[in-house]
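# mind folding the following:
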Amino acid sequence: MEYEFRHDPISGQAKALFSLEQQMIGPWLETEVGGNAEMLSALLIAIEKIERKHQHEITVTGSEYSVTLTDQDAFIQPNTNLNGTEDLPEELAVQELHIDSETVSACGLDDFRQILLSWAKFTKN
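Purely as a prediction, here's the structure:
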């Protein structure tokens, strides 16, 4: 999986860029996780619960995106997929991502944990 973290030269905000197959992970990280150490911690704890078989599946619904964790994968989708609305959140439309209302980005659970840890290090959380 290819990705890169950068700081926006104008705003200084952390940006996450992912390959086409996982492109939704970037805006999800920026929007739902950002610099929120509590969210990062909660997601890492959720991964641990899944791995220890305390729970089979965990879904964390954010303001614009949701992530579902299973014993194998992490799935990220815009909440429009969950509530049946047609319009994409403004941030998705502005970023000109090539997605439709049925798009889901997925990656393996181990890769997802590494992304979270790398993001935490990059944003210093």
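
# alpha carbons only for contacts and neighbour counts from here, please
Noted.

# which residues sit against stretch 78-92?
Residues from elsewhere that reach stretch 78-92 (CA atoms under 8 Å, 6 or more residues apart in numbering): 27, 61-66, 101-104.

# and this one, so I can compare the two:
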Amino acid sequence: MEYEFRRNTLTGTLVANFSMDHEIMGLWFVDELGEDSQLCQQLQNTILLLQQSAISDKRFVGKAISIELDSEQVRVFANVLEMGDEVELDESMSFYNGESEAFCGLEDFAAALDSWQAFIKDSR
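Reported below is the predicted structural model:
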């Protein structure tokens, strides 16, 4: 999973670009996490507890995008996916959900979270 963090020099807004199939993670970092150091610390504490097997999983529900963590992987998903409305497609079509849901390893997510925190600190 590749990613790049930057700040728009004209507007000051945050930008997080993630590799294909992980696009929603960029939206989550910008729209849900942003510069919230308290949430970042909660996530880091959760990762530590998962790695120590003190908890088995944890969900953080956001306004539009949520995140689930367990001892092996992280799932970032649009809240609309949890509403249960199934969309039926023609047999010749498939549903691309890379912008609605993504998975990555817990260590990869922890590294991205650390990078985000360092980026926020350095870009102020």
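
# TM-score for the pair, please.
In this superposition the chains share a TM-score of 0.83, using TM-score structural alignment, normalised by the length of structure 2; 114 aligned residues with a CA RMSD of 2.3 Å.

# circling back to that earlier point, buried ones among the contacts of stretch 78-92 of structure 1?
27, 61, 64-66, 101, 104 (16 or more other CA atoms under 10 Å).

# residue in structure 1 paired with Val61 of structure 2?
For Val61 of structure 2, the aligned position in structure 1 is Thr61, judged by TM-score structural alignment.

# my error: substitute Ala112 of structure 2 in the last question.
Counting by TM-score structural alignment, Ala112 of structure 2 lines up with Ile115 in structure 1.

# tell me the secondary structure for that match?
Here Ile115 of structure 1 is recorded as helix under DSSP: H, G, I helix; E, B strand; the rest coil.

# count the neighbours of it for me.
17 (other CA atoms under 10 Å).

# likewise for Gln52 of structure 2?
Neighbour count of Gln52 of structure 2, defined by other CA under 10 Å: 11.

# how near is it to Val15 of structure 2?
32 Å (CA to CA, to the nearest Å).

# contacts only, for Glu57 of structure 1.
Glu57 of structure 1 neighbours (CA under 8 Å, 6+ apart): 50, 68-71.

# top of the residues you listed by neighbour count?
Going by other CA under 10 Å, Leu69 tops the contacts of Glu57 of structure 1 with 25 neighbours.

# can you give me the offset of stretch 78-96 of structure 1 from its chain's centre?
Relative to the centre of its chain, stretch 78-96 of structure 1 is centred 14 Å away, using CA atoms, centre = their mean, to the nearest Å.

# revised request: answer the last question for stretch 45-62 of structure 2.
Relative to its chain's centre, stretch 45-62 of structure 2 lies at 14 Å (CA atoms, centre = their mean).

# what about Thr59 of structure 1, how many residues close to it?
Close neighbours of Thr59 of structure 1, defined as other CA under 10 Å, add up to 15.

# kindly indicate whether the residue lying closest to it once chain neighbours are set aside is helix, strand or coil.
Nearest residue to Thr59 of structure 1, sequence neighbours excluded (CA to CA, 6 or more residues apart in numbering): Thr68, at 4.2 Å. Put simply, Thr68 of structure 1 is strand when judged by three-state DSSP.
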